[in-house]
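Chemist: prediction below, plus the sequence it came from.
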Amino acid sequence: MAKGYWVSVHPAISAPEELTAYDNLADPAVRAAGGRLLSRGSRVVAHEAGITQRTVVVEFDTFEQAVAAYESEAYQNALVALPDGYQRDFRIIEGTA
């Protein structure tokens, strides 16, 4: 079965400390759902139309597990903690193998 990945890019973070409440809820929700944080990188080399802001990659054993983790009550509670007006480009993608 192919793995599943959460990939999110955060185009603008004006006050990183405002993400603390979200991180405190999201991290245990992701781990409880079987997710493994691969990168929460602030070091990004972007090409073409890429942006260099924070990029997060989380790996799950399956695509279905990744979708279920996002839809879980615990993660939905974490989303509520994101600051007002916060923007991110969030995707759940299926691995190739």
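Modeler: Alright, I've got the coordinates.

Chemist: CA only for contacts and neighbour counts going forward, please
Modeler: OK.

Chemist: so which bits of the helix or strand where residue 29 lies are buried?
Modeler: Using DSSP states H and E, the element containing residue 29 is helix 20-32. Within helix 20-32, the residues that count as buried by 16 or more other C-alpha atoms under 10 Å are 22-23, 25-27, 29-30.

Chemist: the structure to be compared is supplied as follows:
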Amino acid sequence: MQPFTVKAIKIIQNIPSGKVMTYGQIAKLAGSPRGARQVVRILHSLSEKHQLPWHRVVNGKGEIGFKNDLSFNLQRELLEKEEIYVSSKGILDLQEYLYDPLYHHS
């Protein structure tokens, strides 16, 4: 696995319940500021294998990225179970829910 992939997986695994991160934020922290699409691919292909909390990753506007109803509804449901309010259009408040590992040391 590429170092970027290893770092991205570790970052995603550490997003706490009730918080989200963006694709771009993860890419930047993993060492590739322009690697948001790579993060999408990692989530798509490795979430199950690495038990990643894929539902805690949203786009830079705070939107659920899925257009597919099934995936969209599943992600919204999983986020709401963690007390994250998601609008009917799939938008959440990044100011309230964004996790920044540089400021949240657990």
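Modeler: That came through, no problem. Only a predicted model underlies this, so the values are computations on that prediction, with no experimental measurement involved.

Chemist: quick check: TM-score for this pair?
Modeler: TM-score for the superposed chains, counting by TM-score structural alignment, normalised by the length of the first structure: 0.29, backed by 51 aligned residues with a C-alpha RMSD of 4.6 Å.

Chemist: could you dump the buried residues of helix 20-32 of the first structure into a markdown table and include distance to residue 77 of the first structure?
Modeler: As requested, the buried residues of helix 20-32 of the first structure are arranged in a markdown table below (distance: C-alpha to C-alpha, whole Å):
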| residue | distance to residue 77 of the first structure |
| --- | --- |
| 22 | 9 |
| 23 | 11 |
| 25 | 7 |
| 26 | 8 |
| 27 | 12 |
| 29 | 9 |
| 30 | 12 |
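
Chemist: what's the most distant pair in these?
Modeler: Spatially, the most separated pair among the buried residues of helix 20-32 of the first structure is 22 and 30, at 11.7 Å (C-alpha to C-alpha).

Chemist: tell me the first helix or strand C-terminal of the helix or strand where residue 10 of the second structure lies.
Modeler: Here residue 10 of the second structure sits within helix 3-13, counting by DSSP H and E. With elements assigned by DSSP H and E, the helix or strand that comes after helix 3-13 of the second structure is strand 21-22.

Chemist: next up, the contacts around residue 42 of the second structure.
Modeler: Listed by C-alpha atoms under 8 Å, 6 or more residues apart in numbering, the contact partners of residue 42 of the second structure are 5, 8-9.

Chemist: no further queries at this time; thank you.
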